[in-house]
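**Q** with the input below, show me the fold.
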Amino acid sequence: MTMRPEFETEQFQKGLEVRKEVVGEEYVERSLNAATDFTAPLQKLVTEYCWGDVWTRPGLDRRARSILNLGMLMALNRKDELKLHVRGALNNGMTREEVGEAVLQAGIYCGVPAALDSMRVVVETFKSIDEESSEG
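**A** Coordinates of the predicted model:
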């Protein structure tokens, strides 16, 4: 990864480590390498404050944070982020069954259309993970 000067802060490095552990090094490297002068400030903000500040707080463990993220992303209809955080939830110790239960739980409060769309995303993500595992 080419390190941009604005990415060389201690807080960025702290967030970068957590971000890679949760959502995967390949995804993070791709996102950061694609950063332009225009988009780099957002990557810096997300990495430092979301991953370096909030995800490292002691009040909740990563598994609990993943459960919350699944529900919120489902409610907000953010399919791409949901796909990413399904992988993160598995990395943070959730089982596939628990991810399914999170979709059911959130579906009651977010509505059936959100639950159906989210379950499709979860199934597609599991399939992708399985294909990647069988290739590697």
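**Q** from here on, just use CA atoms for contacts and neighbour counts.
**A** OK.
**Q** how close does Ser134 sit to Lys127?
**A** Separation of Ser134 from Lys127 (Cα to Cα, to the nearest Å) stands at 11 Å.
**Q** here's the other one to compare against:
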Amino acid sequence: MSSEKFNQGLEVRKAVLGAEHVDRSLANATDFDRPMQELTTEWCWGTCWTRPGLSRRDRSMINLAMLSALGRPDELALHVRGAITNGVTPEEITEVFYQVAIYCGVPAGVEAFKVGKRVLAELEK
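**A** Below you'll find the model as predicted:
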């Protein structure tokens, strides 16, 4: 895929999640899941993340809250890393997850803290 939005999305996706991760995801795509990789890159990263209304940092914090509330630990782990890249501090991540626990339920908050703790420990290595 080579649309303008895809290319813009690819640039943002690599900047936030890391080129190595994105390149590996695209290289490992099969005929079955390649359309999802393309859709995610074009729509999520190329259409949404390139809009001027919010900073990447703000978008990261919103994603942390939404993914926590939805109970998506794999995506949450990925976006904890991206949030750090975008300048969100571990203290701010704690506050996001605390807010999730209050408004979305303690189990969602507990799971978010587990994921965040694991990812932050990995990043410290």
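**Q** before we move on, back to that, of Ser134 and Lys127 of structure 1, which one has the most company?
**A** A count of neighbours by other Cα atoms under 10 Å puts Lys127 above the other of Ser134 of structure 1 and Lys127, at 12 against 8.
**Q** and that one, what is it in contact with?
**A** Counting by Cα atoms under 8 Å, 6 or more residues apart in numbering, Lys127 of structure 1 touches no other residue.
**Q** does Thr30 of structure 2 belong to a helix, a strand or coil?
**A** The local conformation at Thr30 of structure 2, judged by DSSP: H, G, I helix; E, B strand; the rest coil, is coil.
**Q** ok, now how distant is it from Gly46 of structure 2?
**A** 21 Å.
**Q** which ones are touching the aligned partner of Leu73 of structure 1 in structure 2?
**A** Matched to structure 2 by TM-score structural alignment, Leu73 of structure 1 sits across from Leu67. Shown in contact with Leu67 of structure 2 (Cα under 8 Å, 6+ apart): Pro73, Glu75, Leu76.
**Q** now the last one: how far from Ile62 of structure 2?
**A** For Leu76 of structure 2, the distance to Ile62 of structure 2 under the criterion Cα to Cα works out to 11 Å.
**Q** quick one: the helices in structure 2?
**A** Using DSSP state H, the helices of structure 2 run over 4-17, 19-27, 34-39, 56-70, 73-85, 90-104, 106-124.
**Q** export those to JSON lines and tack on distance to Thr50 of structure 2?
**A** What follows is the helices of structure 2, written out as JSON lines (distance: least, Cα to Cα, whole Å):
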{"stretch": "helix 4-17", "distance to Thr50 of structure 2": "7"}
{"stretch": "helix 19-27", "distance to Thr50 of structure 2": "17"}
{"stretch": "helix 34-39", "distance to Thr50 of structure 2": "15"}
{"stretch": "helix 56-70", "distance to Thr50 of structure 2": "9"}
{"stretch": "helix 73-85", "distance to Thr50 of structure 2": "15"}
{"stretch": "helix 90-104", "distance to Thr50 of structure 2": "22"}
{"stretch": "helix 106-124", "distance to Thr50 of structure 2": "25"}
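**Q** can you check which part of structure 1 stretch 6-24 of structure 2 sits on?
**A** Alignment of stretch 6-24 of structure 2 against structure 1: residues 12-30, by TM-score structural alignment.
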